[in-house]
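Chemist: Fold the stuff below for me.
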Amino acid sequence: MVARLWAWWKQRQLYWMDYPLRQGMVWAGRYRIEQYIGEGSYGQAYRCTDQQTGSTVLLKRSKPSKREVGQRLLRRESDVMQALRHPQIPSWLGEVVHRRESALVMAFIEGEDLERSMTEQGRTYTQWQALRIVRELLQPIGHLHAAGFVHRDVRIPNVVVCGERIYLIDYGLACRIGEEPQAEGATGISKEQEPIGFADGWEAVKQRMRAPETTSDLHGLGHLFLFLMYAGYEPDEGREELSWEQELTLDTNVKSFIRGLLDGRWQTAMACEQALSHLLQDEEDDG
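Modeler: As a prediction, this is how the structure comes out:
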């Protein structure tokens, strides 16, 4: 009984430590909190108004409960973003300190992420629409790799559509290529969010995506494509779950390309993009 009460009390402490900043609060005398956007494994994100410029920015603070680990990961994310200059990647704007607590400031991307578009609006995609999204994402991924980093979290919540432009956001798990793995906490994917259609299980997929290698992001792209395809998939009631290759109706050459992403056929985003461009060109010619 005492052990349960102690565990409950510790959990309540963590809850209050990580309670979101209140709307209207001004961080570091400059950034007014307008909206709490959400949180990941170690950080919290807020839409803010920069009172010096009047612009809308995103402020990311580490969870107080994560202490030194959270601050270290926030610094790493800041270092990664400072090295990147790409129109499909949010711009790094700086780091600020408020009462001995640091936060990362970056450009706020207006738009809607793919996950919300699918779950709240019921958006579905054809195989060719999904492949064009993959092609767009290869641009920021290639830039990231050329700078010496890997994203390690290429998933639908981290892809934002703003007009005709597609952004890759959230570099909280990004690291240098080949960097030794360190303790980073939970990935933020609950059991209910696990996708269907993967014979090896989502845990194996997640571990593959977290490897500090360029092929990890391409692997993530393959599963992102499958997520988009499963948005419009309705399984037969009572039928045994099969592999994605059996469940989804895809062209043979499309299946081959996605299998290549998942199996690490290409080592670079450029080589992958060349293969995809040929595939899309063939589709346009046939159309």
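Chemist: CA atoms for contacts and neighbours, from now on please.
Modeler: Will do.
Chemist: need the helices for this structure, in chain order.
Modeler: Using DSSP state H, the helices of the chain run over residues 2-17, 67-82, 114-121, 127-146, 202-209, 214-230, 244-247, 252-263, 269-286.
Chemist: which residues touch the first one?
Modeler: The set of residues that contact helix 2-17 without belonging to it, under C-alpha atoms under 8 Å, 6 or more residues apart in numbering, is K63, P64, S65.
Chemist: which ones are touching the residue most central in space within the chain?
Modeler: In the chain, the residue lying closest to the centroid (C-alpha atoms, centre = their mean) is N158, at 3.2 Å. Residues in contact with N158 (C-alpha under 8 Å, 6+ apart) are D113, L114, L168, I169, D170.
Chemist: and the gap between V150 and G178?
Modeler: As judged by C-alpha to C-alpha, to the nearest Å, V150 and G178 stand 9 Å apart.
Chemist: And S117, by the same measure?
Modeler: Going from S117 to G178 by C-alpha to C-alpha gives 34 Å.
Chemist: who has more neighbours, those two?
Modeler: Taking neighbours as other C-alpha atoms under 10 Å, S117 and G178 compare with S117 leading, 16 against 13.
Chemist: Check the gap between the more buried one and E234 for me.
Modeler: Distance of S117 to E234, given as C-alpha to C-alpha: 18 Å.
Chemist: Hmm, F108 is touching A45, no?
Modeler: No - using C-alpha atoms under 8 Å, F108 and A45 do not qualify as a contacting pair, with a distance of 10.4 Å.
Chemist: shared neighbours of the two, which are they?
Modeler: L58.
Chemist: Please say which of these two ends up with more neighbours.
Modeler: Using other C-alpha under 10 Å, the more surrounded residue of F108 and A45 is A45, with 22 against 17.
Chemist: how many neighbours does the nearest residue to the more buried one once chain neighbours are set aside have?
Modeler: Spatial nearest neighbour of A45, excluding adjacent residues (C-alpha to C-alpha, 6 or more residues apart in numbering): K60 at 4.5 Å. Residues near K60, counting by other C-alpha under 10 Å, number 22.
Chemist: isn't K60 right next to R47, touching?
Modeler: No - using C-alpha under 8 Å, K60 is not in contact with R47, being 9.0 Å away.
Chemist: what sits in contact with each of the two?
Modeler: With C-alpha under 8 Å, 6+ apart as the test, K60 and R47 reach no residue in common.
Chemist: and the residue nearest to A45, how far is that from W16?
Modeler: Distance from K60 to W16, by C-alpha to C-alpha: 18 Å.
Chemist: what residues are up against the residue nearest to P20 when sequence neighbours are not counted?
Modeler: Nearest residue to P20 in three dimensions, chain neighbours excluded: Y36, at 6.9 Å (C-alpha to C-alpha, 6+ apart). Residues near Y36 by C-alpha under 8 Å, 6+ apart: P20, L21, Q23, Q44, A45, Y46, R47.
Chemist: let's go with 10 Å and repeat that
Modeler: P20, L21, R22, Q23, Q44, A45, Y46, R47, C48, L58, L59 (C-alpha atoms under 10 Å, 6 or more residues apart in numbering).
Chemist: Another for comparison:
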Amino acid sequence: MALKLLKKLLFDRPLKNGVILNHQYKIEECLGMGGYGLVYLCTDILTQTPYVLKQLRPTKAKKEKEKVRFQQEIKLLNSIHHPQIPGFIDEFIIDGQAYYVMQFIEGENIEELLFFRKQPFTELMALQLISQLLEIIEYLHDRLIFHSDIRTPNIIINDGRLCLIDFGLAKQLTPEEMEEIKVRKQDDFFDLGETLLFLLYSQYKGKKKKNGTWLEELTLTKEVTLLLKRLLGIDEEYQHTASIREDLNRAIQSIT
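Modeler: Next up is the predicted model:
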């Protein structure tokens, strides 16, 4: 375990700021390190446009399975064309090391807004944001693409406009893969419900009970409660995004 960690520290060190890749992309800063990739803010020195650059971790680049996974992520992103998902820009290999470039989305992620800035979201604001997120999920699921990592740090808000990032765990399935489709669909639906719950708790001022549940702590309309219970699998699970959209619209109408 210690040796594995040491290897990561030695070989997976981020690129230095100022390094120029492919004679075009200047590294500005490392934004983060995930399970198998490093993510940077970079600038296209030809156009002065900011982009996000992702690098397959050097320790992973030696494994064929990880290289294939990275290429699948590139192929997937290249097939997605949605205004609220960062667009694919470029890909290249330098000395056996794979990289790809995508659009940079300005704004703050929901995790920063909720847990660091302590920004409150009204019930209506929360539902409207979830409506935007559902629109993205509808687009993806119509193409049998499942994100599988819809979490607060992967949802960016800029002037009320929501964007979904980080497709490292996403997968596009075939119609024949029915069992995996069912599992991944429910995972995305559960994540949607959990995100809504986080947003609704931003308004909660009471004292959390030791073994209290959100049903006891939050004062919600019956329509919002129904929506949450089905998204979280407490009641009958949703099978399609269309049913979620219907209940979400009813929930919005119940508080407007």
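Chemist: which residue numbers in structure 1 go with stretch 78-85 of structure 2?
Modeler: Under TM-score structural alignment, stretch 78-85 of structure 2 corresponds to residues 82-89 of structure 1.
Chemist: same check, this time on stretch 139-154 of structure 2
Modeler: Alignment of stretch 139-154 of structure 2 against structure 1: residues 143-158, by TM-score structural alignment.
Chemist: How far does that stretch sit from its chain's centre?
Modeler: 8 Å (C-alpha atoms, centre = their mean, to the nearest Å).
Chemist: Can you check the distance spanned by it, start to finish?
Modeler: 17 Å.
Chemist: Now it: buried residues?
Modeler: Of the residues in stretch 143-158 of structure 1, 143-145, 149-158 count as buried by neighbour count, 16 or more other C-alpha atoms under 10 Å.
Chemist: follow-up on the earlier one: give me the subset of the contacts of Y36 of structure 1 lying in strands.
Modeler: The strands, defined by DSSP state E, take in Q44, A45, Y46, R47, C48, L58, L59 from these.
Chemist: Quickly check those residues for the two that are furthest apart.
Modeler: Distance extremes for the ones in strands among the contacts of Y36 of structure 1: the farthest pair is Q44 and C48 at 12.6 Å, using C-alpha to C-alpha.
Chemist: In terms of neighbours, single out the busier of those two.
Modeler: The neighbour count for Q44 of structure 1 versus C48, taken as other C-alpha under 10 Å, is higher for C48 (26 against 21).
Chemist: Give me the aligned partner of the more buried one over in structure 2.
Modeler: So C48 of structure 1 corresponds to C42, using TM-score structural alignment.
Chemist: repeat for E101 of structure 1
Modeler: Counting by TM-score structural alignment, E101 of structure 1 lines up with Q97 in structure 2.
Chemist: ok, that match - contacts?
Modeler: Residues in contact with Q97 of structure 2 (C-alpha under 10 Å, 6+ apart) are Q55, L56, R57, P58, K60, A61, K62, K67.
Chemist: quick one: the corresponding residue of structure 1 for the last one and L104 of structure 1, what's the gap?
Modeler: For K67 of structure 2, the aligned position in structure 1 is occupied by Q71, per TM-score structural alignment. Per C-alpha to C-alpha, Q71 of structure 1 is found 10 Å from L104 of structure 1.
Chemist: anything in contact with each of the two?
Modeler: Counting by C-alpha under 10 Å, 6+ apart, the contacts common to Q71 of structure 1 and L104 are R61, S62, E77.
Chemist: can you pick the most crowded of these?
Modeler: Among the shared contacts of Q71 and L104 of structure 1, S62 has the most neighbours (other C-alpha under 10 Å), with 27 neighbours.
Chemist: Once you drop chain neighbours, what's closest to it?
Modeler: G43 (4.1 Å).
Chemist: E112 of structure 2 maps to what in structure 1?
Modeler: Aligning on TM-score structural alignment places E112 of structure 2 opposite R116 in structure 1.
Chemist: now its match: how far from E136 of structure 1?
Modeler: 19 Å.
Chemist: who's more crowded, those two?
Modeler: Using other C-alpha under 10 Å as the criterion, R116 of structure 1 and E136 rank with E136 on top: 17 against 14.
Chemist: so the more buried one sits right up against P87, yeah?
Modeler: No - using C-alpha atoms under 10 Å, E136 of structure 1 is not in contact with P87, being 11.5 Å away.
Chemist: what sits in contact with each of the two?
Modeler: Shared contacts of E136 of structure 1 and P87, defined by C-alpha under 10 Å, 6+ apart, are found at R165, I166, Y167, L168.
Chemist: Counterpart of the last one over in structure 2?
Modeler: Using TM-score structural alignment, the equivalent of L168 of structure 1 in structure 2 is L164.
Chemist: do K63 of structure 1 as well
Modeler: By TM-score structural alignment, K63 of structure 1 lines up with R57 in structure 2.
Chemist: Could you report the neighbour count for the closest residue to its match other than its chain neighbours?
Modeler: Once flanking residues are discounted, R57 of structure 2 sits nearest to G37: 4.9 Å by C-alpha to C-alpha, 6+ apart. Look at G37 of structure 2: counted by other C-alpha under 10 Å, it has 20 neighbours.
Chemist: What distance do you get for the spatially closest residue to I45 of structure 2 that is not a sequence neighbour to T47 of structure 2?
Modeler: In space, and not counting its chain neighbours, I45 of structure 2 is closest to Q24: 5.5 Å by C-alpha to C-alpha, 6+ apart. Q24 of structure 2 is 9 Å from T47 of structure 2, where distance means C-alpha to C-alpha.
Chemist: repeat for V39 of structure 2
Modeler: Distance, V39 of structure 2 to T47 of structure 2, by C-alpha to C-alpha: 20 Å.
Chemist: Same check on L199 of structure 2?
Modeler: In this view, L199 of structure 2 and T47 of structure 2 are 38 Å apart by C-alpha to C-alpha.
Chemist: Looking at the two, which is more packed in?
Modeler: Comparing L199 of structure 2 with T47 by other C-alpha under 10 Å, the one with more neighbours is L199, at 26 against 8.
Chemist: Just give me the match in structure 1 for that one.
Modeler: Aligned partner of L199 of structure 2 by TM-score structural alignment: L228.
Chemist: was I right about its match contacting R123?
Modeler: Yes - the pair formed by L228 of structure 1 and R123 meets the contact definition of C-alpha under 10 Å, at 9.0 Å.
Chemist: shared neighbours, the two?
Modeler: Shared contacts of L228 of structure 1 and R123, defined by C-alpha under 10 Å, 6+ apart, comprise L114, E115.
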